[in-house]
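Engineer: predicted coordinates and the sequence they were generated for:
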Amino acid sequence: MSDHTTAPPVVSQYQAPAPPLFDSFWPRPESGATRALLAALISGAAAAVFIPLDGPGIGWTLFGALAAVALLFAVRDARIGRLLWAAAGLLLLSVCALRSAEWLSALCVLTSAVAAALAVSGARAVRELVLMTVAVPVAACRALPWTARGMRGRVRGSRALRMGFSGLVALLLLLVFGALFAGADENFARIADAVVPELDFETFFRATFVFVPFTLLALGAAFTALRPPRLDPAGGERRTLRGPEWAVPIGVLVALFALFIVVQATSLFGGPEHVHDSAGLTFSASARSGFWQLTLVTILTLPVIAAAARWAPRRSAAERNLLRGLVGALVVLTLVIVGSALARMWSYQDAYGYTVLRLLVMTCEIWLGIVYAMIIAAGVRLRAHWLPTAILGTAVGALLVLAAVNPEGVVAGANVTRFEQTGKIDPEYLATLSADALPSIDRLPADLGQSVVLDINANAGELSWRSWNLTDALNRP
């Protein structure tokens, strides 16, 4: 019998470190750092070279095309949803090469950024769409160490690194000895001035404040496209309210909407006849009294419908029919209010003239009407997984249609037609428009139209090649 006792097993106290904060739900891509960095550098260089700083122009279109090609090379993902959103973003940027209106180009550039985010992420659910508002900037910060680690093994001792260092030495020698030769001979100095770009403030600004941010954003976009963030779907049974708990508030709101429409039926749809028959009422007062309130009602009804769809129970056929009935009634009544707002604004413009802001308001009201029609379609089967992206898609489509019809040309043409019918016009307002309005302004009498044309051309000033657009090329001298 042995006197030795068995020693207890040694239990290791080591615990693996917890993953970084973001890696738990958004892990880094396993590969692609080299392609992502190359795509980011190409995108940043394209931004620095092409993006116009003095107005809209073809530079935005060229930048978008190069950046899209570079990111497609980096991601190598040709899913149809991503390609459609990328195409929508490029169409929006192409407006900058076609139209001269700065406000329209600004709207298109901002909306193209949203389309690009959707193309990068492939987001569809509401929570994913909300997450994408911060995903790319966050990814730009996370992509820097990821890219550095991915490149470290490639450049260490590589021939490409040695050739890159050799190129830097050659550039340094060229600058030093070229500057000495330029100072020694005037003819050589003229050649150097023609070849070497002028290092002015704009060049410095483009190299520092355009190249760097766009490079970082493109790197974050490539990072996101290679590994989009995904939120886990809510587990367990969906929590809902009892029938009366949600039906009573919605029912009260439906009754309120119906009562308002009945009481205001004459003023809502009376049009010019109602204004003429009402003592002391003007078109301005008729359109402005309540117009913005009705527009706000139209917008605020959307989250109310979303809350009802989220919290209403759907276990039985009766519960589903109650949801369809109350929400459907609310949507139909809201569409009536949308039609009222459009009628008021149309009467106001017919009496006081047409402006771009009024046309934009009408376009937004029409788009909201389309959104409510889609809500009705989703409510038929109580399935709305497609609705968030459809809403964004119709917003992009509405902006593209607006750009296609040339809003400033439409506004100018409507004002000229009104002048031909009534003799009333506001030349000072027409002078604030862009070259998009020039074809319509040519219909004015020479003594009136010439001064407007001169003011429009003077306001535009001299533009760089990056700011070239088709409207200026066709209509400005």
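Structural biologist: Ah, there it is. Numbering: from 1, shown residues only.

Engineer: CA only for contacts and neighbour counts going forward, please
Structural biologist: Fine.

Engineer: now do the contacts for Ala221.
Structural biologist: By C-alpha atoms under 8 Å, 6 or more residues apart in numbering, the contact set of Ala221 is Leu71, Ala117, Val120, Val136, Ala139, Ala140.

Engineer: quick one: buried residues of stretch 286-298?
Structural biologist: Residues of stretch 286-298 classed as buried under the neighbour-count rule (16 or more other C-alpha atoms under 10 Å) are Ser286, Ala287, Phe291, Leu294, Thr295, Thr298.

Engineer: right, and the second one touches Gln349 too?
Structural biologist: No. The pair Ala287 and Gln349 does not pass the contact test of C-alpha atoms under 8 Å, sitting 9.2 Å apart.

Engineer: okay, pairing it with this:
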Amino acid sequence: MMRPKQPARYTDLTEQTTFAGSMDATVATTILSIINAIYVFFTLIQFSYLFGSFALGLPEQFTYAEYARRGFLNWYWSLLINFTLLLVLLHLTKQSSAPVNRAIQILESLLVCCTMVMLVSAFIRMYLYEQMYGFTYLRVLTHAFMILLFVLFLVTLFRIWNKRIKLFKYYLLAGITAFVVINYANSDVLIARWNIDRYNQTGKIDVAYLATLSHDATPYLVQLLKAKDDSVRKVAENQLFGQKQMLNKPQAWQSFNLSNLRAKQLLNQEHLQRNQIDPSLSHEIYDD
């Protein structure tokens, strides 16, 4: 008697393609030990190079621009390698005996800490760069990105010691929070305020760059009309004179916003005129 034909069985592809727990704990320990030995050695030997910026000093052979860029590039590649390595190890490493598992946790934590040390160093380098050349969108966003990465590594550190933490969920939450904060923090106002504070301390400012910001920054640009430096005052007045002319032109109702209205009302209270100035004084060189 013929048996009824059994329906074909299909294997779930996710069962075939999953690699979770496929790396032996000994391999993971070896990789982490080698990587951490390199980082610890590098940090100890190059400590003065990495953290000379703590004393707000600068190595003799570097300009501020070179010092910041080199630190940022070193940090970028190290971060990329470390972040990828941590995620791979957290996902692939097999569970072993309690002592081995604890050793892996310690080594992974050490890798996170070394990476965060480099992140702090890069953060300070960028701060030095901003103090020397001023604040811009790109530099402020770079700082914000560093803070976000610091938070992500903290989450990863907690995940190392608590397997119940879902990395993707907290990464997504941190990313959304950072996006909301950046959009509602009004970067234009912060950049203008910090550059004005820097001008009061150093006497250096790029007035032309401030004029490219949104009209939220106009009240800070108006402050420069009282600047002691005559060239700064004239450049600021020229920029504000141009803004005043533009804001007083008839505009479609769709372009209305409160920022423009406040700037228009503020500038209409000022008696502005266009000054003849040396074109070389219209902006400060922001890079070296």
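Structural biologist: In hand now; what should we look at? Predicted model, so just to flag it, every value in this text is computed and none were measured.

Engineer: which of the contacts of Ala221 of the first structure fall in helices?
Structural biologist: Leu71, Ala117, Val120, Val136, Ala139, Ala140 (DSSP state H).

Engineer: could you dump those into a markdown table with distance to Trp468 of the first structure and neighbour count added?
Structural biologist: Below are these laid out as a markdown table (distance: C-alpha to C-alpha, whole Å; neighbours: other C-alpha atoms under 10 Å):
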| residue | distance to Trp468 of the first structure | neighbour count |
| --- | --- | --- |
| Leu71 | 26 | 26 |
| Ala117 | 27 | 25 |
| Val120 | 29 | 28 |
| Val136 | 30 | 26 |
| Ala139 | 34 | 24 |
| Ala140 | 31 | 21 |
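
Engineer: closest to Leu241 of the first structure out of those?
Structural biologist: Ala117 (34.9 Å; C-alpha to C-alpha).

Engineer: separation between that closest one and Val212 of the first structure?
Structural biologist: Computed with C-alpha to C-alpha, to the nearest Å, the distance linking Ala117 of the first structure and Val212 of the first structure is 19 Å.

Engineer: same thing with Ala170 of the first structure?
Structural biologist: 24 Å.

Engineer: out of those two, which sits in the more crowded spot?
Structural biologist: Between Ala170 of the first structure and Val212, Val212 has the larger neighbour count (other C-alpha atoms under 10 Å), namely 18 against 11.

Engineer: what secondary structure does the more buried one sit in?
Structural biologist: Using DSSP: H, G, I helix; E, B strand; the rest coil, the structure places Val212 of the first structure in helix.

Engineer: that one touches Ser43, doesn't it?
Structural biologist: No. Using C-alpha under 8 Å, Val212 of the first structure is not in contact with Ser43; the gap is 10.1 Å.

Engineer: now Leu213 of the second structure, nearest residue through space, not along the chain?
Structural biologist: Nearest non-adjacent residue to Leu213 of the second structure, counting by C-alpha to C-alpha, 6 or more residues apart in numbering: Asp188, 5.8 Å away.

Engineer: residue in the first structure matching that neighbour?
Structural biologist: Under the alignment (TM-score structural alignment), Asp188 of the second structure pairs with Glu408 of the first structure.

Engineer: can you tell me the helix or strand for that match?
Structural biologist: Using DSSP states H and E, the element containing Glu408 of the first structure is helix 407-422.

Engineer: how about residues contacting that helix?
Structural biologist: 101, 353-356, 359, 424-425, 430, 433-434, 436-441, 443-444.

Engineer: could you redo the last one with a cut-off of 7 Å?
Structural biologist: 353-356, 424-425, 430, 433, 436-437, 440-441, 444 (C-alpha atoms under 7 Å, 6 or more residues apart in numbering).

Engineer: then stretch 144-162 of the second structure?
Structural biologist: With contacts defined as C-alpha under 7 Å, 6+ apart, stretch 144-162 of the second structure is touched by Gln105, Ser109, Val112, Met116, Phe123, Ile165, Tyr171, Ala178.

Engineer: now the residues you listed: which count as buried?
Structural biologist: Gln105, Ser109, Val112, Met116, Phe123, Tyr171, Ala178.

Engineer: nearest to Gln16 of the second structure, out of the residues you listed: which one, please.
Structural biologist: Tyr171 (27.0 Å).

Engineer: ok, which stretches of the second structure are strands?
Structural biologist: With strands called from DSSP state E, the second structure shows none.

Engineer: any idea which helix is longest in it?
Structural biologist: Assignment by DSSP H gives helix 98-133 as the longest helix of the second structure.

Engineer: how far apart are it and its match in the first structure?
Structural biologist: In the superposition with the first structure, the aligned residues lie an average of 1.0 Å away from helix 98-133 of the second structure, counting by mean C-alpha distance after the TM-score superposition for the first structure.

Engineer: which residue is nearest the centroid of the first structure?
Structural biologist: Most central in the first structure under C-alpha atoms, centre = their mean is Thr111, positioned 1.6 Å from the mean C-alpha point.

Engineer: report the distance from the helix or strand it falls within to the chain centre.
Structural biologist: Using DSSP H and E, Thr111 of the first structure falls within helix 102-121. The chain centre lies 3 Å from the centre of helix 102-121 of the first structure; the measure is C-alpha atoms, centre = their mean, to the nearest Å.

Engineer: likewise stretch 109-123 of the second structure?
Structural biologist: Its chain's C-alpha centre and that of stretch 109-123 of the second structure lie 15 Å apart, by C-alpha atoms, centre = their mean.

Engineer: residue range for that stretch in the first structure?
Structural biologist: On the first structure, the counterpart of stretch 109-123 of the second structure by TM-score structural alignment is residues 328-342.

Engineer: can you give the contact residues for the matching stretch?
Structural biologist: Here stretch 328-342 of the first structure has contacts from 254, 257-258, 268-269, 291, 294, 298, 362, 365, 369, 372, 376, using C-alpha under 7 Å, 6+ apart.

Engineer: tell me the buried residues in the helix holding Glu408 of the first structure?
Structural biologist: Of all the residues in helix 407-422 of the first structure, those buried under the rule 16+ other C-alpha under 10 Å are Pro407, Glu408, Gly409, Val410, Val411, Ala412, Gly413, Ala414, Asn415, Val416, Thr417, Arg418.
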